[in-house]
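Asker: The sequence and its predicted three-dimensional model are supplied below.
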Amino acid sequence: MNLFMHYYSLFFPLFIFILFLYKLLFSSPRDTKNSPPSPPKLPILGHILQLGSYPHRYFHQLSKQYGPLILLQFGSVPVLVASSSDAAREIMKDHDLIFSDRPKSTITDRLLYGAKDVAFAPYGEYWRQVRSICVLHLLSNKRVQSFRNVREEETQLMVQKIKQSCGSPINLTDILLWLNNNIISRVALGRKYYTEEDGQNEETTKDIMGLLEQYIELLGVFDIGDYIPWLAWVNRINGFDRRVEKLAKELDEFIEGVVEEHSRVEKKEADGLDLVDILLQIQREDKIGFPIHRESIKALILDMFVAGTHTSYTVLEWAMAELIKNPKIMKKLQNEVRTKFKTNEDIETMKYFKAVIKETLRFHSPAPLLLPRKTIQDVKVMGFHVTAGTHVLVNSWGIGRDPTIWENSEEFNPERFLNSNVDYKGMHFELIPFGAGRRGCPGLAFGVTTVELALATLIREFDFALAEEKLDMNEGSGITCHKKIPLVVIATPMVS
């Protein structure tokens, strides 16, 4: 009997633990409040380890099994994933206010001065203030049009650069990245940090571009400390904290230098203001009714600089890759562009061109999961109960591939938009590459204008062929979804 009790005392707790573990792994309990469906999860970690390098693809597969609304668990944090246009509409329109907050993030706090930018700032009075600055002063239609000469000059410089290498393989990804970097540098910071005539700044610019690449990559990382606080020490051991701190320091030194340089000279509207000038003018004149501090200026500039460069170049890169992959579509687009495109105004008349842009945004959403949201109170979505404090991800990439919305959803087919009024400006939830509602992207007009001019110019001026046998269409990682392998092509000037 004593021996039996000894083994009983040893194995019964083990049996209970195994039973508990089995229930955690292989059951998806639903609470009495009718929560959304949830797949099996690991103890403590929840679903974090299942995300992989491409969470948007993982969520897309889950939606096929569990439906358009799924409740996951990242450590101690509930995470709602929406993968249908109906779910996105309820979140971004019907209950937009309830879903307008941002989750607190250690990474964005470090990189963006305590999230003092417009993209990651928590919902509240400060966010409303900085967003009004962006909408009314930095990114209004009038302001976007005022930078037309910059876009046209840099686009022509891109054409000249490509012509210098005609007949030889060129890294089109790099050229598109430099184009967008040069445009946003001039618009936001007042000058480029590298030109062909000023070669001594080339290494500096490469350093800056490297910092921006790291920034984009880190913003796409799921920081374990945000979801399981008692495991935050892991980031100190593996060097992740040091990496974030180093990047934050180097970015701040660059942006601080830019702001300090602008502070020495007070410019007027007639002088041609860049975005730093405008922010410093707002700070000096205090016209908006609240003080704007140095850290806010630097955070907003970093927002504009990164989003303006990476989102636009990503869309251009995928558009060119798909056109080269689909020569019939390329030929049809060339016929339209080369017939109609003489000035910027002609772009509005090119229906097939507009359809190619929309199809690229559908098929290759530049920010596949948009930016995360957080509920500020309990709410019902599609009949399911969602608790306050739940983090929310809207799978824009998955919605763009939804076969219930898009016929032959895995094919690149611009024709689908020729007789459709669906647009990407936040009113049609089948196509939301820039988000929608209060937290939609305020820089949409600036980004699209840049993309349209660059793409139309490339198609008009050159014929393109692959420099390699096979076109790799795999995705890279990060908060924006660029090509994993750069697009290397041979460009031939169009014969008039």
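Answerer: Done, it's in.
Asker: going forward, measure contacts and count neighbours with C-alpha atoms only.
Answerer: Will do.
Asker: Run through who's touching stretch 333-346.
Answerer: I347, T349, M350, Y352, F353, L453, A456, I459, R460 (C-alpha atoms under 8 Å, 6 or more residues apart in numbering).
Asker: Going by neighbour count, list what's buried in that stretch.
Answerer: L333, Q334, E336, V337, R338, F341 (16 or more other C-alpha atoms under 10 Å).
Asker: hold the first one in mind and look at this next one:
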Amino acid sequence: MFVSLGTTVTSCVAFGKARKDDHQVELLLPLIDQIMETLGGFSLVDLFPSSKLVGLLTGAHSSLRKVHAAVDVILEAIISDHAARRSTSSSATNSKKDGDGEDVVDVLLSIKENNDLGIPFTNEEIKALILQIFLGGTDTWTVAVEWAMSELMKNPWVMKKAQEEVRQVFNSKEKMDQLPYLQLVVKETFRLHPPGPLLVPRESRETVEIDGYQIPATTKVIINAWAIGRDPQHWTEPETFHPERFLDSSVDFKGMDFQLIPFGAGRRACPGIHYGISIINIVLANLLYHFDWELPDGITHQDFDMSEKFGVEVTRKNDLLLVPVPYIPHHPE
């Protein structure tokens, strides 16, 4: 359910259409899954990146080239469709009145046509950006929502508190920013289950010494955000899901506090953090408001399985199976 919702939301943002309404998007999504699976799996090519022979023997290079070629054809067709629609409009720079309803492809084509960046901006750059939106903007927040729901089912007293807050706010027609406890739940979820356990690799530009460690120039540096979030030097009872730990704490996940960096930090932090957080908050709030959630027969919260499966993202090892019970609010007459 979460994956389907994620691809639908991302499709609407990127292309202005839900996945079910666009045949090209339906063709694209399985290829995106292939890319994510390849990136997350073990490959000898990673151990011997300079060896062409290893790439040929494992077929890794050939497989990626085929997927890339197929993705390129689909994205080129999507861009062409958008460009054709814009050309039939009365104004190519304002194909939709006041930008209303524009999707990401429309915006990128406007930048290309108007040369807003002052540098060459071609379809190749547009395709790369669209691909990044799907690679980083779908699975990351759907995985976060799945882990949040898992932790809430594992810790029913936290679920009760979060649900009471959401329903009180929704019934009084207050705003989403009036959900402080839900924000704590999201923070604690990111601490234990960062969207990507290993941040995007970096390379040192020069030789530096950090905390007594000599790091030569051109060293590939990989930061383990998953381990940092569970480091007992920074967290009390690090394996326990305890949202209240963030009460009266200034620690946040926006890159200023290095003990909690699920989205990275600095200039190279994830650019989609605000988009992702907004979607997570909206989805979680709606799930908690509209339904009471139960575990399947015979399963208790004590023996609820929380096993992890490692890859580019740390997902649940087994599917999350829950029973939704519609919530009907009782309004006083």
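Answerer: Looks like it arrived, so ask away. Note that the structure is a prediction, hence the values are computed from the model and not measured.
Asker: All the strands of the stretch 151-300 of structure 1, in order from the start?
Answerer: Counting by DSSP state E, counting those that start in this stretch, the stretch 151-300 of structure 1 has strands at residues 169-171.
Asker: And the stretch 151-300 of structure 2, by the same measure?
Answerer: Under the criterion DSSP E, counting those that start in this stretch, strands of the stretch 151-300 of structure 2 are mapped to 202-203, 208-210, 213-215, 220-221, 291-294.
Asker: okay, the first one sits on what stretch of structure 1?
Answerer: In the comparison with structure 1, strand 202-203 of structure 2 aligns to the range 373-374 (TM-score structural alignment).
Asker: Could you count how many residues lie near the corresponding residue of structure 1 for L131 of structure 2?
Answerer: Under the alignment (TM-score structural alignment), L131 of structure 2 pairs with L302 of structure 1. Using other C-alpha atoms under 10 Å, L302 of structure 1 has 20 neighbouring residues.
Asker: One more: E217 of structure 1?
Answerer: 16.
Asker: mind listing what it touches?
Answerer: Residues near E217 of structure 1 by C-alpha under 8 Å, 6+ apart: S477, G478, I479.
Asker: And it, how far from N141 of structure 1?
Answerer: Look at E217 of structure 1 and N141 of structure 1: by C-alpha to C-alpha, to the nearest Å, they are 30 Å apart.
Asker: can you pull out the helices in the stretch 251-400 of structure 1?
Answerer: Assigned by DSSP state H, counting those that start in this stretch, the stretch 251-400 of structure 1 shows helices spanning 275-285, 294-325, 327-340, 351-363, 396-400.
Asker: and of the contacts of stretch 333-346 of structure 1, the nearest to A270 of structure 1?
Answerer: L453 (25.7 Å; C-alpha to C-alpha).
Asker: Distance check, the aligned partner of that closest one in structure 2 against V186 of structure 2.
Answerer: Counting by TM-score structural alignment, L453 of structure 1 corresponds to I282 in structure 2. Distance of I282 of structure 2 to V186 of structure 2, given as C-alpha to C-alpha: 11 Å.
Asker: Same question for S95 of structure 2.
Answerer: 38 Å.
Asker: D81 of structure 2 too?
Answerer: Distance from D81 of structure 2 to V186 of structure 2, by C-alpha to C-alpha: 38 Å.
Asker: Tell me the counterpart of V169 of structure 2 in structure 1.
Answerer: With TM-score structural alignment as the criterion, V169 of structure 2 lines up with K340 in structure 1.
Asker: all helices for the stretch 51-200 of structure 1, in order.
Answerer: Counting by DSSP H, counting those that start in this stretch, the stretch 51-200 of structure 1 has these helices, from start to end: 55-66, 85-89, 106-111, 125-133, 141-146, 148-164, 172-184.
Asker: and V315 of structure 1, which of those is closest to it?
Answerer: Of all the helices of the stretch 51-200 of structure 1, helix 172-184 comes closest under C-alpha to C-alpha, at 9.9 Å.
Asker: which residue is nearest the centroid of structure 2?
Answerer: Among the residues of structure 2, the one closest to the centroid is T140, at 2.1 Å (C-alpha atoms, centre = their mean).
Asker: Translate it into the numbering of structure 1.
Answerer: Aligned partner of T140 of structure 2 by TM-score structural alignment: T311.
Asker: Is its match in contact with S365, as I believe?
Answerer: No - taking contacts as C-alpha atoms under 8 Å, T311 of structure 1 lies outside contact range of S365: 9.5 Å.
Asker: and the contacts of stretch 333-346 of structure 1, which are buried?
Answerer: Buried by 16+ other C-alpha under 10 Å: I347, M350, Y352, F353, L453, A456, I459, R460, out of those.
Asker: In contact with the residue nearest to the centre of structure 2: list those residues for me.
Answerer: So T140 of structure 2 contacts P195, G196, G276, E313 (C-alpha under 8 Å, 6+ apart).
Asker: Could you rerun that using 10 Å?
Answerer: Counting by C-alpha atoms under 10 Å, 6 or more residues apart in numbering, T140 of structure 2 touches V3, G6, F134, P194, P195, G196, G276, I280, V312, E313, V314, T315.
Asker: Excluding sequence neighbours, find me the nearest residue to the counterpart of T7 of structure 2 in structure 1.
Answerer: In structure 1, the residue paired with T7 of structure 2 is N181, using TM-score structural alignment. Nearest non-adjacent residue to N181 of structure 1, counting by C-alpha to C-alpha, 6 or more residues apart in numbering: T309, 5.2 Å away.
Asker: L27 of structure 2 is in contact with V67, isn't it?
Answerer: No - L27 of structure 2 lies out of contact with V67 (C-alpha atoms under 10 Å); the separation is 11.6 Å.
Asker: just to revisit the earlier point, out of the helices of the stretch 251-400 of structure 1, which is closest to A491 of structure 1?
Answerer: helix 294-325 (11.2 Å).
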